[in-house]
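Asks: sequence unknown, structure follows:
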C-alpha cells in the first residue's frame, strides 16, 4: 500500500529532522559501536526511538529493521517491513556537516514500495511510491540521460577505483565525485545531478532501501555489483555492493567490473 504509506513516511522524516536538528553535531555525545561498526551519536538514538514508536504504532503488522535497533528474526515473517537508517552519514553529522540524511522505506515481499530520503539541513525531501514516480520537494525528478561515461560525474569513494576490481586492472574513465551519505548519493543520481554511483563493499539494507525505489521510479537502474536486482528484508541484511544510474551508464560500469574480485571494506 505505497499510496498510504508514503504520507506516513514523510511525516516521520519531518519529525526526525526536528529531533536531529536539536543536536549540534560535534557537541552531540558520540561513541564507536562494537566490532568496528562505526560511530553512533545520541541524535541517532533519539531519532530511532521516535521512529520506532511512531511507525510501529501506525503499522503494527509491519516488521522492523533499523541500523540502531538490535535485529530480530521476527521481521522475516512479515509481509511488509520498515527499513530505517535514523541518520545516514553519522560521521558527517558528528563533524558538523549538513550532508546527512534520514532514510526511511517500506519493503513488501522484498521490494521497496514507499521511500523517503530527507536532508533537513539542506531542505531536501526526496519521495517515491511504487508506480507513482519520484520527486524532490514535490517536483518530479529523473535520472540523467547521459550516455558517455568518460565525461560523466560518478559518485564513488576512492577504494572503489582500486585496480583489482576492474577488468584489465584499470577502472573506466569517469569524473569521480563523493558525498558522505550513501542515501544522499542515491538521491543525487535519482535527481540527475550525477550520472551514476557505485559502492563495491557489502552494503547494509538500511543505507540503500529508500534510494533503491527513488532510482527505479526516476527511470534509473540499480543492482548489486553483479547486476542482480536488489531484494530487501534478507536474513543477513547486507547487499553485494550497489551500482546505480541511467541504464547506459549502469551497463558501462557493470561491464567494466571484474566479477571475480572480492568486495572492499571502505565506502
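Replies: That came through fine. Quick caveat: nothing in here was measured; it's all calculated off a predicted structure.
Asks: going forward, measure contacts between C-alpha atoms and count neighbours the same way
Replies: Noted.
Asks: from the contact counts, what lies against the longest helix anywhere in the chain?
Replies: Counting by DSSP state H, the longest helix found in the chain is helix 2-20. Judged by 3 or more Cα pairs under 8 Å, 6 or more residues apart in numbering; DSSP states H and E, helix 2-20 is in contact with helix 42-58, strand 101-108, strand 111-119, strand 124-129.
Asks: next SSE downstream of it?
Replies: strand 30-32 (DSSP states H and E).
Asks: in that following strand, what's buried?
Replies: Going by neighbour count (16 or more other Cα atoms under 10 Å), the buried part of strand 30-32 is residue 30.
Asks: how about stretch 226-236?
Replies: Going by neighbour count (16+ other Cα under 10 Å), the buried part of stretch 226-236 is 226-227, 230-233.
Asks: between the residues you listed, which sits nearest residue 116?
Replies: Using Cα to Cα, residue 232 comes nearest to residue 116 of the buried residues of stretch 226-236, at 15.9 Å.
Asks: and that closest one, how close does it get to residue 65?
Replies: Relative to residue 65, residue 232 is positioned 10 Å away (Cα to Cα, to the nearest Å).
Asks: likewise for residue 9?
Replies: 15 Å.
Asks: one more: residue 170?
Replies: For residue 170, the distance to residue 65 equals 37 Å [Cα to Cα].
Asks: if you count surrounding residues, which of those two has more?
Replies: residue 65 (25 against 14; other Cα atoms under 10 Å).
Asks: that one and residue 75 touch, don't they?
Replies: Yes: if you go by Cα atoms under 8 Å, residue 65 and residue 75 touch, sitting 7.3 Å apart.
Asks: which residues are common contacts for the two?
Replies: 81, 233 (Cα atoms under 8 Å, 6 or more residues apart in numbering).
Asks: now the residue lying farthest from the centre of the chain: how far from residue 258?
Replies: Ranked by distance from the centre of the chain (Cα atoms, centre = their mean), the top residue is residue 168, with 29.9 Å. Residue 168 is 8 Å from residue 258, where distance means Cα to Cα.
Asks: so who does residue 83 touch?
Replies: Contact analysis of residue 83 by Cα under 8 Å, 6+ apart lists 64-66, 104-107, 205-206, 209, 233.
Asks: helix/strand/coil for it?
Replies: Three-state call for residue 83 (DSSP: H, G, I helix; E, B strand; the rest coil): strand.
Asks: of the buried residues of stretch 226-236, closest to residue 213?
Replies: When the buried residues of stretch 226-236 are compared against residue 213 (criterion: Cα to Cα), the nearest one is residue 230, at 10.1 Å.
Asks: find the residue closest to the closest one in space, skipping its chain neighbours.
Replies: residue 223 (5.5 Å; Cα to Cα, 6 or more residues apart in numbering).
Asks: list the contacts of that neighbour.
Replies: Taking Cα under 8 Å, 6+ apart, we find residue 223 in contact with 229-230, 242-244.
Asks: what about versus this one:
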C-alpha cells in the first residue's frame, strides 16, 4: 500500500508542477492573508487539483492543507493527506526558483509516505516509512559529522538571537532557503548538516520533509527534541530541528 500511495503522490506532485509553472513569472494574482503572508491564484489552483485528484483516488483519507478550511472529519480517518500546494509562495511570486510542492500521507500521527517536488529545479524527493529516501530516484543520506564551527545549517537570522540558546549562539555556517520543505530535503540529501526553525511550524510545511530526513538516516524533532506529531488539532509543531545523527543532539543540547 505504501508504494501505491507513493506512486500517487509522485504523479500528483509532477502534475502540480505543471499547473504552477503556468502561473510562475506570469504576474499571478496575489492576496495578503494577513501579517505579510501572501497567497496566489497558483496556490489555489494547485490546492484544488491536489484535493480533487488525491481524494478521488483515496476517498477514505482525511485532508489537511494550507489553502483549505480545516475539516474535523480528518480525525475520524485512518490516514490523512497533509499538503502544502506551494511552499515558498513569496519566492514563487517573486519569480525565484526555490519553491516546492509538499505532499505527505500521515497515519497515527506519523508521516509514512512523502513527496517534495521543485518543478523549476527539477528535484523530486520521495520517501516511504522503512523504505529509505531518494532524490530523482537516487538514494540519499543525511550527513554524520560531529557539530563544529564548520557545520552548515539552514536557518533564518532570527535564530541567532541569544535568548534562543542556553548561553550564546554557537558558531556554525548559516545558510537559508525560503521553502521549509526544501530545507528539509537538502538536509536529507546531505547538502547541509541540518536545519532549524524555532517558531511554531505548520504541519503542511514539514510533514513530508520530516519523513525524508528520518528515512535518510537523520533526526527530525521539535525544538525541544520531542517527536513531531501530525494531524493534530492545532496543525502546528513547536518549531523543527532536523539534522544528521550527530549534529541533531548537539543542537538540542545547546538550545534554550
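Replies: Noted; the coordinates are in hand. Everything quoted here is computed from the prediction, not taken from an experiment.
Asks: sorry, back to before: how about the helices and strands packed on helix 2-20 of the first structure, which one is nearest residue 200 of the first structure?
Replies: Comparing those by Cα to Cα, strand 101-108 comes nearest, at 20.2 Å.
Asks: matching residues in the second structure for that closest one?
Replies: Under TM-score structural alignment, strand 101-108 of the first structure corresponds to residues 100-107 of the second structure.
Asks: with stretch 199-214 of the first structure instead?
Replies: Going by TM-score structural alignment: stretch 199-214 of the first structure matches residues 197-212.
Asks: report the distance from that stretch to the chain centre.
Replies: Mean-position distance between stretch 197-212 of the second structure and its chain equals 5 Å (Cα atoms, centre = their mean, to the nearest Å).
Asks: which parts of it are buried?
Replies: Neighbour-count burial for stretch 197-212 of the second structure, counted by 16+ other Cα under 10 Å, picks out 197-198, 201-212.
Asks: what does stretch 240-254 of the first structure give?
Replies: Residues 240-251, 253-254 are the ones in stretch 240-254 of the first structure that count as buried (16+ other Cα under 10 Å).
Asks: in contact with residue 111 of the second structure, which residues?
Replies: Applying Cα under 8 Å, 6+ apart, the residues contacting residue 111 of the second structure are 104-105, 129, 207-208, 210-211, 230.
Asks: oh, that last question was meant for residue 204 of the first structure, not what I typed.
Replies: Residues near residue 204 of the first structure by Cα under 8 Å, 6+ apart: 237-239.
Asks: cool, and residue 232 of the second structure?
Replies: Taking Cα under 8 Å, 6+ apart, we find residue 232 of the second structure in contact with residue 109.
Asks: to which residue of the first structure is it aligned?
Replies: When the first structure is aligned by TM-score structural alignment, residue 232 of the second structure is paired with residue 234.
Asks: check residue 185 of the second structure too.
Replies: Match for residue 185 of the second structure (TM-score structural alignment): residue 187.
Asks: which helix or which strand is home to that match?
Replies: Per DSSP H and E: helix 182-190 holds residue 187 of the first structure.
Asks: so how far is residue 53 of the first structure from residue 166 of the first structure?
Replies: To residue 53 of the first structure, residue 166 of the first structure is 45 Å away according to Cα to Cα.
Asks: kindly report the same for residue 148 of the first structure.
Replies: 46 Å.
Asks: and those two? Which one has more around it.
Replies: residue 148 (13 against 10).
Asks: show me the contacts for the more buried one.
Replies: residue 249.
Asks: do residue 43 of the first structure as well
Replies: Residue 43 of the first structure neighbours (Cα under 8 Å, 6+ apart): 19-20, 23, 28.
Asks: again, only using 6 Å
Replies: Residue 43 of the first structure sits next to residue 20 when contact means Cα atoms under 6 Å, 6 or more residues apart in numbering.
Asks: look up how far residue 57 of the first structure lies from it.
Replies: 21 Å.
Asks: what's the average distance of the helix holding residue 187 of the first structure to the second structure?
Replies: In the superposition with the second structure, the average deviation recorded for helix 182-190 of the first structure is 0.2 Å (mean Cα distance after the TM-score superposition for the first structure).
Asks: that helix to strand 124-129, inter-axis angle?
Replies: 80 degrees (axes from the mean of the first three to the mean of the last three Cα atoms, to 10 degrees).
Asks: what's the next helix or strand after helix 182-190 of the first structure packed up against?
Replies: Sequence order places strand 196-199 as the next helix or strand after helix 182-190 of the first structure, per DSSP H and E. Packing partners of strand 196-199 of the first structure (3 or more Cα pairs under 6 Å, 6 or more residues apart in numbering; DSSP states H and E): strand 153-155, strand 242-245.
Asks: what's the closest of the ones you listed to residue 143 of the first structure?
Replies: Once these are compared by Cα to Cα, strand 242-245 is nearest, at 6.9 Å.
Asks: for that closest one, packing partners?
Replies: On a contact count with 3+ Cα pairs under 6 Å, 6+ apart, strand 242-245 of the first structure meets strand 196-199, strand 221-223.
Asks: residues in contact with the longest one: which ones?
Replies: What it means is strand 196-199 of the first structure. Contact with strand 196-199 of the first structure is made by 154-156, 189, 241-245, 267, as judged by Cα under 6 Å, 6+ apart.
Asks: now the two most distant members of those residues.
Replies: 245 and 267, at 17.3 Å, using Cα to Cα across the contacts of strand 196-199 of the first structure.
Asks: just to revisit the earlier point, please point out which of the contacts of residue 223 of the first structure the second structure shares.
Replies: Contacts conserved in the second structure for these, counting by both residues aligned by TM-score structural alignment, their matches' Cα atoms under 8 Å: 229-230, 242-244.
Asks: list just the nearest of those residues to residue 134 of the first structure.
Replies: residue 244 (15.3 Å).
Asks: what sits against that closest one?
Replies: 196-197, 221-222, 250.
Asks: hmm, 7 Å instead?
Replies: Going by Cα atoms under 7 Å, 6 or more residues apart in numbering, residue 244 of the first structure touches 196-198, 221-223, 250.
Asks: counterpart of it in the second structure?
Replies: Per TM-score structural alignment, residue 244 of the first structure is aligned with residue 242.
Asks: what's around the residue nearest to that match when sequence neighbours are not counted, how many residues?
Replies: Leaving aside its sequence neighbours, residue 242 of the second structure sits nearest to residue 220 (Cα to Cα, 6+ apart; 4.1 Å). Residue 220 of the second structure: 28 surrounding residues under other Cα under 10 Å.
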